[in-house]
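Q: need a structure here:
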Amino acid sequence: PMYWISAPDSARSVDNLAPAAPLSLAGEQSFSPGGLQLTWDPNSEADLAGYNIYRGTDESFEPGPGNFLVSTPDTASFDGGWSWEAGYCYKVAAVDVHGNESGFAVLSPDMLTGDDPATLPDAAFLSQNWPNPFNPATTIKFGLKNRGHVSLRIFDAAGRLVAVLVDEDRPAGRYEASWNGSDARGARVASGVYFYRLAAGDFVQTRKMVLLR
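A: Coordinates of the predicted model:
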């Protein structure tokens, strides 16, 4: 910890009281963009400046300059360098305006939420939408075995592009997208047969669905 030392004649007190450690530290896997979203409860100290975040490879790591990740005034932080395979542990400390640092909230890999490798799909897939037929909206589930660019597009019976639901890079995982029966301009499309196509690397699959107004 650092201490704020006042001169004897400054009429200021010495503040060497560190803030309380942050509470309710949690980590959730993010898919778009890929990484880990860290969150915690706000501290109540009036002289709070923010929070220091450290990242190591086991719970016993000692926070310091070599594993310092970022400082933030917020109660959330995003780590785009995270992955399940890395096995990162995180420690978060509150810091006041005098530089006093609290004890640490600790987050280990087994405390994270999201799709860990054991639940990732063995192969890319595209499920039948549900409900089908549908009105006004339907859900399409799909999965990716590997990280990469993925697109999910809707076409009408004549093969014309109607809407793009997904068009971005995503990590391996299970996903779902919703279509509300509108085109790219937001206009409602007519009842009829439509096709949705998933393209992810070498995997391309098309399925049929029916919209009933």
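
Q: rest of the way, CA atoms for contacts and neighbours
A: Fine.

Q: quick one: end-to-end length of stretch 182-190, please.
A: Start and end residues of stretch 182-190 are separated by 9 Å (Cα to Cα, to the nearest Å).

Q: quick one: buried residues of it?
A: residue 183 (16 or more other Cα atoms under 10 Å).

Q: ranges for the strands of the protein?
A: Along the chain, the stretches classed as strands by DSSP state E are 26-31, 34-39, 48-56, 68-72, 76-79, 89-96, 101-107, 125-126, 138-144, 148-156, 161-170, 173-179, 192-200, 203-211.

Q: quick one more, to check against the first:
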Amino acid sequence: QVTTFLDESAANDQTHTYTIQAVTAVGNSSNGNTTQAAPGTAKVPTAPTVGAPSPGDTVSLAPTLIVNNAVPVPGDTSRATLRYAFQLSSESDFATLTASITDVTSGDPGNPTHWQVADMGRPGVTILEDGTTYWWRARADDGDFSGDWSAGGTFVASTSQPTGITLAAFSAASVRGKVTIDWRMGGGQEGSGFHVLRSLTATGGFERISTEIITADEEGYTYLDRDVRSNVKYHYMLESVTTGERFGPLAVRVDPPGQFSLSQNAPNPFNPTTSIRYELPNTVQVTLKVYNLLGQEVRLLVNARQEAGFHTIIWNGRNVAGRSVSSGVYFYRIEAGEFTKAKRMLLLK
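A: Alright, predicted model coming up:
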């Protein structure tokens, strides 16, 4: 059995000496070895700083609290991963907590460390009161020790601010080497812009992949993720620009092609560049060459063993010597395992 003792009265940057004394039931005692320790603020994670809301902001009854990450203890990789605790109170000294949470995953610039104040056991039920001022703070834990609390942030909760966006639909599907994400808001709600976040795990590491705010059309919202690989599972979340709420995650695996294929180049006709797309259902050696009307090889575009998936190569209209070729009809031909196919294309200058 391991017995531990936490000395919360030790002063920082001073050496303290400790001895463990064992005492029997009849009062006999003996001292163990002596050890020394010098606690210090540099030996625990730094305090995070308040990100949003800004002090005194008026927010919804379900605000998202954001902190700028703490700095872990330098030189100790075993303590480099931080998790966070948040506390919320209607009292500035936090004597009574309105809500709290621990073990919040550390965020990153695309998806900062955050906590949306909500009762997870009662979805849709708010725990804050209209017109009340609240104080909140956060601290980091590295698995061994917790750092100091951040300086307290404040906000006023108000029903005048939008809260509680609901989604009527949220889906993601793999379609020919891309992931299509579709969602609709529930009826009777004002429109909201969204960002899409993505991660390789469901538990954290989400990064924003949308570069612009996504707005709705008549059918709802759609985002097309082209930067994906076959046989990889991706996790997606939505983030409301209006309220900061996040929805998801939703997982989808990108399916590989069902068969070999070679698509028509695009654009066609072209000048000076064109894209050639091909699909591989499994890993094979691939060669893709461009020929002129005389059957002479003009350019070797691909000569490599490639994974299953959807591939695109660009031809810039130049030959193997790097010179621009003349206008005319050219052929491109692929060999992938036992699969071969050729198509024609037209360069017009």
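
Q: against residue 230 of structure 2, how distant is the aligned residue in structure 2 for residue 145 of structure 1?
A: In structure 2, residue 145 of structure 1 lines up with residue 281, judged by TM-score structural alignment. Distance, residue 281 of structure 2 to residue 230 of structure 2, by Cα to Cα: 9 Å.

Q: and residue 174 of structure 2, by the same measure?
A: Distance of residue 174 of structure 2 to residue 230 of structure 2, given as Cα to Cα: 9 Å.

Q: find the residues that touch each one of these two.
A: 253-255 (Cα atoms under 8 Å, 6 or more residues apart in numbering).

Q: in ChimeraX, how would I select just the buried ones from those residues?
A: Entered in ChimeraX, the line below selects the buried ones among those, by 16+ other Cα under 10 Å:
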select :253,254,255
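
Q: dump the residue contacts of the residue nearest to residue 288 of structure 2 when sequence neighbours are not counted.
A: Excluding its sequence neighbours, the residue lying closest to residue 288 of structure 2 (Cα to Cα, 6 or more residues apart in numbering) is residue 334, at 4.4 Å. Applying Cα under 8 Å, 6+ apart, we find residue 334 of structure 2 in contact with 262, 286-289, 340-342.

Q: ok, 10 Å please
A: 261-262, 278, 286-290, 301-303, 340-343 (Cα atoms under 10 Å, 6 or more residues apart in numbering).

Q: residue in structure 1 paired with it?
A: Checking TM-score structural alignment: residue 334 of structure 2 goes with residue 198.

Q: so which residue is smack in the middle of structure 1?
A: residue 30 (2.0 Å; Cα atoms, centre = their mean).

Q: coming back round to it: can you flag the buried ones in the contacts of residue 334 of structure 2?
A: 261-262, 278, 286-290, 301, 342.

Q: including distance to residue 20 of structure 2, could the residues you listed go into TSV?
A: What follows is these, written out as TSV (distance: Cα to Cα, whole Å):
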residue	distance to residue 20 of structure 2
261	74
262	75
278	71
286	70
287	73
288	74
289	78
290	80
301	73
342	82
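
Q: just to revisit the earlier point, which pair of the contacts of residue 334 of structure 2 spans the longest distance?
A: 303 and 343 (18.0 Å; Cα to Cα).

Q: nearest spatial neighbour of residue 171 of structure 1, chain-adjacent residues omitted?
A: residue 147 (3.9 Å).

Q: correction: the previous question concerned residue 265 of structure 2.
A: Using Cα to Cα, 6+ apart, the nearest residue to residue 265 of structure 2 is residue 276, at 4.6 Å.

Q: for residue 17 of structure 2, same thing?
A: In space, residue 17 of structure 2 is closest to residue 36, 4.4 Å off (Cα to Cα, 6+ apart).

Q: that neighbour touches residue 18, doesn't it?
A: Yes - taking Cα atoms under 10 Å as the definition, residue 36 of structure 2 is a contact partner of residue 18 at 6.1 Å.

Q: gap between residue 319 of structure 2 and residue 240 of structure 2?
A: From residue 319 of structure 2 to residue 240 of structure 2 the distance is 49 Å (Cα to Cα).

Q: same question but for residue 155 of structure 2, I mixed them up
A: 20 Å.

Q: these two: who's more crowded?
A: Shown here are residue 155 of structure 2 and residue 240; by other Cα atoms under 10 Å, residue 155 has more neighbours (22 against 17).

Q: returning to what we had before: from residue 23 of structure 2, how far off is the residue nearest to residue 288 of structure 2?
A: 82 Å.

Q: residue 178 of structure 2 now?
A: 69 Å.

Q: counting neighbours, go ahead and name the busier of these two.
A: Taking other Cα under 10 Å, residue 178 of structure 2 and residue 23 do not tie; residue 178 has more neighbours (18 against 11).

Q: that one against residue 257, yeah?
A: No - the criterion here is Cα under 10 Å, and residue 178 of structure 2 misses it with residue 257 at 11.3 Å.

Q: show me what residue 132 of structure 1 aligns to in structure 2.
A: So residue 132 of structure 1 corresponds to residue 268, using TM-score structural alignment.

Q: tally of neighbours for its match?
A: Quick note: residue 268 of structure 2 (other Cα under 10 Å) scores 15 neighbours.

Q: swap in residue 77 of structure 2?
A: Neighbour number of residue 77 of structure 2 under other Cα under 10 Å is 9.

Q: in contact with it, which residues are there?
A: Counting by Cα under 10 Å, 6+ apart, residue 77 of structure 2 has no contacts.

Q: residue 114 of structure 2 now?
A: Per Cα under 10 Å, 6+ apart, neighbours of residue 114 of structure 2: 51-52, 64-69, 84, 86, 104-107, 138, 244.
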